[in-house]
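Student: Got a predicted structure here, sequence first:
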Amino acid sequence: MNNEKQLREICHFINQERVLTLSVAAEGVVWSATCFYQFQKDQMALYLMSDINSRHSQLMLKAPMVSGTIISSASSMMSMKGVQYQAHITPLSDEHEEQARNFYYERYPISRVMAFKIWRLQLREVKLTQRRMGVKRCLHWMCTQRLEVFSQ
């Protein structure tokens, strides 16, 4: 269900967190990684930095549909909040990479010393689950339009 209030709440959560888990599967191999990200709300896209030679990057090049989670650092099972997502991930190049890299540096200036690839994770589906005092609440967002996906 896509409504503006739910989308605002989902975006607020994604924007306040910093770390995601990323899971990928290709050719019978499944692997996960943890990455810092920068969120671009108007495109429902996340940008992350990763070594092109890492296992998860090599798998993403073969199978760009990925899934993952973003979770708050809750201290109790009675008050948890997190996102599950499905997305299409693409390594960026040329002017798209430079723009995304500068955007990423705004949040993580120390990453300027790293020579890793910038990836664009285009969200396709998001489920925000929140548990307060044992009561579970879920919000859903699905991409309903074709968003521009940058490629190499």
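Tutor: Nice, I can see it.
Student: For the rest of this, base every contact and every neighbour count on C-alpha atoms.
Tutor: Fine.
Student: any idea which element residue 138 lies in?
Tutor: strand 135-142 (DSSP states H and E).
Student: For the residue nearest the centre of the chain, give me its contacts.
Tutor: What sits nearest the mean C-alpha location of the chain, by Cα atoms, centre = their mean, is residue 46, with 4.6 Å. Residue 46 makes contact with 37-40, 120-123, according to Cα atoms under 8 Å, 6 or more residues apart in numbering.
Student: before we go on, here's another structure to hold up against the first:
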Amino acid sequence: METLTAVTRWLAKQHVVTWCVHQEGELWCANAFYLFDAQKMTFYVLTDEKTRHAQMSGPRAPIAGTVNGQPKTVALIRGVQFKGEIRRLEGQESDVARKAYNRRFPVARMLPAPVWEIRLDEVKFTDNTLGFGKKMHWLRDL
């Protein structure tokens, strides 16, 4: 199976992303439900601008993060580590992403938080179901 296909299929089945941001020597991580766009290789998340991680991100920031399941056995471990960029969406771009996010997570209609895009630039997918320590790598063409 092609790496990109394997990664996108798995990410489409998950729903929580963890990302970490760095600013002036300080690190902070956050978790959120995500909507995954396989065509753009991006996550859309909602997070309030007053949160520590949003304040540290500003309108745009480099980040690293993970998406992982919670298997009870090592043989079933699957997970993604990534590097990319987070940015707060504005205008029509935000409206389109928000409508799609609300379809996936209807409870989000009640949350006034802005939409953020996490662009994946590098992905490492570990899939022990294909053999212990099986790793696949993907890089965005720049």
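Tutor: Perfect, I can see it now. In this text, all values refer to a predicted model and were calculated from it rather than measured experimentally.
Student: Residue 54 of the first structure corresponds to which position in the second structure?
Tutor: In the superposition onto the second structure, residue 54 of the first structure corresponds to residue 51 when matched by TM-score structural alignment.
Student: rewinding a little: include secondary structure and neighbour count when you put the contacts of residue 46 of the first structure into TSV, please.
Tutor: Conversion of those to TSV gives the following (DSSP: H, G, I helix; E, B strand; the rest coil; neighbours: other Cα atoms under 10 Å):
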residue	secondary structure	neighbour count
37	strand	23
38	strand	25
39	strand	22
40	strand	18
120	strand	26
121	strand	26
122	strand	24
123	strand	22
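Student: May I see the residues you listed organised as a markdown table, with distance to residue 102 of the first structure added?
Tutor: Converted to a markdown table, the contacts of residue 46 of the first structure look like this (distance: Cα to Cα, whole Å):
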| residue | distance to residue 102 of the first structure |
| --- | --- |
| 37 | 13 |
| 38 | 11 |
| 39 | 13 |
| 40 | 13 |
| 120 | 13 |
| 121 | 16 |
| 122 | 18 |
| 123 | 20 |
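Student: now residue 27 of the second structure: how far from residue 87 of the second structure?
Tutor: Counting by Cα to Cα, to the nearest Å, the separation of residue 27 of the second structure from residue 87 of the second structure is 17 Å.
Student: and those two? which has more neighbours close in?
Tutor: residue 87 (18 against 11; other Cα atoms under 10 Å).
Student: quick one: contacts for the more buried one?
Tutor: Residue 87 of the second structure neighbours (Cα under 8 Å, 6+ apart): 57-61, 116-118.
Student: tally of neighbours for the equivalent of residue 137 of the second structure over in the first structure?
Tutor: Under the alignment (TM-score structural alignment), residue 137 of the second structure pairs with residue 140 in the first structure. For residue 140 of the first structure, the neighbour count with other Cα under 10 Å is 18.
Student: cool, residue 109 of the second structure as well?
Tutor: Applying other Cα under 10 Å, we find 13 residues neighbouring residue 109 of the second structure.
Student: do you know how far it is from residue 99 of the second structure?
Tutor: Distance from residue 109 of the second structure to residue 99 of the second structure, by Cα to Cα: 9 Å.
Student: Then residue 11 of the second structure?
Tutor: Counting by Cα to Cα, the gap from residue 11 of the second structure to residue 99 of the second structure is 20 Å.
Student: Looking at the two, which is more packed in?
Tutor: Neighbours were tallied for residue 11 of the second structure and for residue 99 using other Cα under 10 Å; the higher tally belongs to residue 11 (24 against 14).
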